[in-house]
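**Q** Sharing a model that was predicted from the sequence below.
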Amino acid sequence: MVQSLDYLKESPSQTAGPYVHIGLTPNFADIQGVYPSDLGTAMVNDRTRGERITITGRVIDGSGTPLRDALIEIWQADCDGLYNSPSETRGSADPNFTCWGRCPCDLSTGEYRFDTVKPGRVPFRDGRLMAPHISFFVVARGINLGLNTRLYFPDEEAANAEDPILSRIEHRVRVPTLIARKDGATYHFDIHLQGDKETVFFDI
């Protein structure tokens, strides 16, 4: 039976509000007993293969103020360029690496932090290798739909130059908004929502 297209109405989008932390990071929100630890907190253990790195940064609004109630999720390949996913057909990802993490920004400083490994290169749809990168998903009060962006590594210049996603960015002056800043084993990546330094976001 064919049903009318106006039978079910689309629910309106709304901002994440304060409830995103209650639902996704209850321990962070001082709600005990839901999970032993918040999901996504630990991505690695002492048997995880690959180069250990730390990623830190802040989500910054158009006035230059860090958002202190943002929540970030990341998704990346392991050190061999394999994903911990049922759809991964090229091999088995490191079983000691989650490939996924979740972190609420610090309520005082607005800073987030992930302890992870540097990802390997993965193929684009046409088979070309993408540069090592980490996908970011950002939600916060005032953001109706989660924002998607990517972190690329400054010490991967050759790979970045041939990356099929970076090469699609029309305004080349905006490419640096996707490149982290390196300090030893730590990469700093601020996400700017608006303004002159606005980060490139992807419609996916």
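**A** Noted; the coordinates are in hand.

**Q** going forward, measure contacts between C-alpha atoms and count neighbours the same way
**A** Noted.

**Q** so where do the helices sit in the chain?
**A** Listed in chain order, the helices of the chain (DSSP state H) span 19-24, 157-161.

**Q** got a list of what the residue lying closest to A42 once chain neighbours are set aside touches?
**A** The shortest distance from A42 to any residue that is not its chain neighbour, by C-alpha to C-alpha, 6 or more residues apart in numbering, is 7.0 Å, and that residue is G101. Neighbour list for G101: L39, G40, T41, A42, M43, E73, I74, W75, F114 [criterion: C-alpha atoms under 8 Å, 6 or more residues apart in numbering].

**Q** And the residue nearest the centre of this structure?
**A** Nearest to the mean C-alpha position of the chain, by C-alpha atoms, centre = their mean, lies F136 at 1.7 Å.

**Q** Could you find the closest non-adjacent residue to that residue?
**A** With C-alpha to C-alpha, 6+ apart as the criterion, F136 has its nearest non-adjacent residue at 4.6 Å, and that residue is I74.

**Q** Pasting the second one now:
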Amino acid sequence: MTNSPRVRPQPTLGTTPSQTVGPFFALPEGLPWPDGPELVPEDTPHAFVLCGQLVDGAGDPVPDGLVEIWQADERGRFAHPDDPRGTTTSFRGFGRCATDQRGRFWFRTVRPGGLPTPRGEWEAPHIDVTVLARGMLNRLVTRIYFPDETRANAADPVLAAVDQRRRDTLLAEHDGTGFRFDIRLQGDDETVFFVL
């Protein structure tokens, strides 16, 4: 009897089944900070509250999201060394707010000024927004424009690149004392998000 090696069958390789992410997004401690939504003190001239709600495709609140904003000051200046006009402001311009159980968020801020583009155009006053939430592998980025900046909005090169039927998803609404901007992650009236 000869001793022949055993031939083992080769495994069949297939694709790994798809998996969903979440809902296990939890805000790490330290991401939200106590004055994160307050870009300016309450007694700042022309300060207003920007509030909103983060909802999913079914319109249900997202209670475990994080909304960040980044904006210029009232003169269109950033407190950042990459501002080509120089850092001439002490305005922080960055805020972060965790959503509550009803998906609500808020910020106290001032209206930003317009921004020049490298091509010599002007962007309308706007606030950049980042959204992090359960079920998302990457952050979502959008913008908030102001409804009463009609002329500036019409000339804004970014807003002009958005399908006219969807531009209203980027406009805040007056709510009496400030502005409201709801963010819908999917579905009908999904907020326009930008690819960076």
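**A** That came through, no problem. Fair warning: this is a prediction, and the values are worked out from it, not measured in the lab.

**Q** and the helices of structure 1, which is most packed in?
**A** Compared across these, helix 19-24 shows the largest average neighbour count, a mean of 16 (mean count of other C-alpha atoms under 10 Å).

**Q** mean offset of that one relative to structure 2 (after superposition)
**A** On superposition with structure 2, the mean distance recorded for helix 19-24 of structure 1 (mean C-alpha distance after the TM-score superposition for structure 1) is 2.8 Å.

**Q** how about the strands in structure 2?
**A** Read by DSSP state E, structure 2 holds these strands, from start to end of the chain: 48-55, 66-70, 94-98, 104-109, 115-116, 122-123, 126-132, 140-145, 173-174, 179-180, 183-184.

**Q** Dump those into TSV; add distance to P157 of structure 2 as well.
**A** As requested, the strands of structure 2 are arranged in TSV below (distance: least, C-alpha to C-alpha, whole Å):
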stretch	distance to P157 of structure 2
strand 48-55	24
strand 66-70	19
strand 94-98	23
strand 104-109	24
strand 115-116	11
strand 122-123	7
strand 126-132	12
strand 140-145	13
strand 173-174	21
strand 179-180	23
strand 183-184	22
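
**Q** could the helices of structure 1 go into JSON lines alongside distance to P123 of structure 1?
**A** Below are those laid out as JSON lines (distance: least, C-alpha to C-alpha, whole Å):
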{"stretch": "helix 19-24", "distance to P123 of structure 1": "31"}
{"stretch": "helix 157-161", "distance to P123 of structure 1": "12"}
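
**Q** Indicate which one of these is closest to D183 of structure 1.
**A** D183 of structure 1 lies closest, by C-alpha to C-alpha, to one member of the helices of structure 1: helix 157-161, at 16.2 Å.

**Q** so where is the closest one in structure 2?
**A** Equivalent residues of helix 157-161 of structure 1 are located at 150-154 in structure 2, counting by TM-score structural alignment.

**Q** Now that stretch on structure 1. Mean distance?
**A** Averaged over the aligned pairs, stretch 150-154 of structure 2 sits 0.6 Å from structure 1 after superposition, using mean C-alpha distance after the TM-score superposition for structure 1.

**Q** before we move on, the earlier item: contacting residues for the counterpart of the residue nearest to F136 of structure 1 in structure 2?
**A** Structural alignment places I74 of structure 1 opposite I69 in structure 2 (criterion: TM-score structural alignment). Neighbour list for I69 of structure 2: G93, F94, G95, R96, I127, D128, V129, T130 [criterion: C-alpha under 8 Å, 6+ apart].

**Q** What is the neighbour count of the counterpart of T65 of structure 1 in structure 2?
**A** With TM-score structural alignment as the criterion, T65 of structure 1 lines up with D60 in structure 2. Residue crowding around D60 of structure 2 was assessed by other C-alpha atoms under 10 Å; the count is 13.

**Q** again, but for R113 of structure 1
**A** 21.

**Q** can you check the one 5 residues further on too?
**A** Look at K118 of structure 1: counted by other C-alpha under 10 Å, it has 24 neighbours.

**Q** Please report how far it lies from G184 of structure 1.
**A** Computed with C-alpha to C-alpha, to the nearest Å, the distance linking K118 of structure 1 and G184 of structure 1 is 13 Å.

**Q** again, but for G195 of structure 1
**A** The spacing between G195 of structure 1 and G184 of structure 1, counted by C-alpha to C-alpha, is 29 Å.
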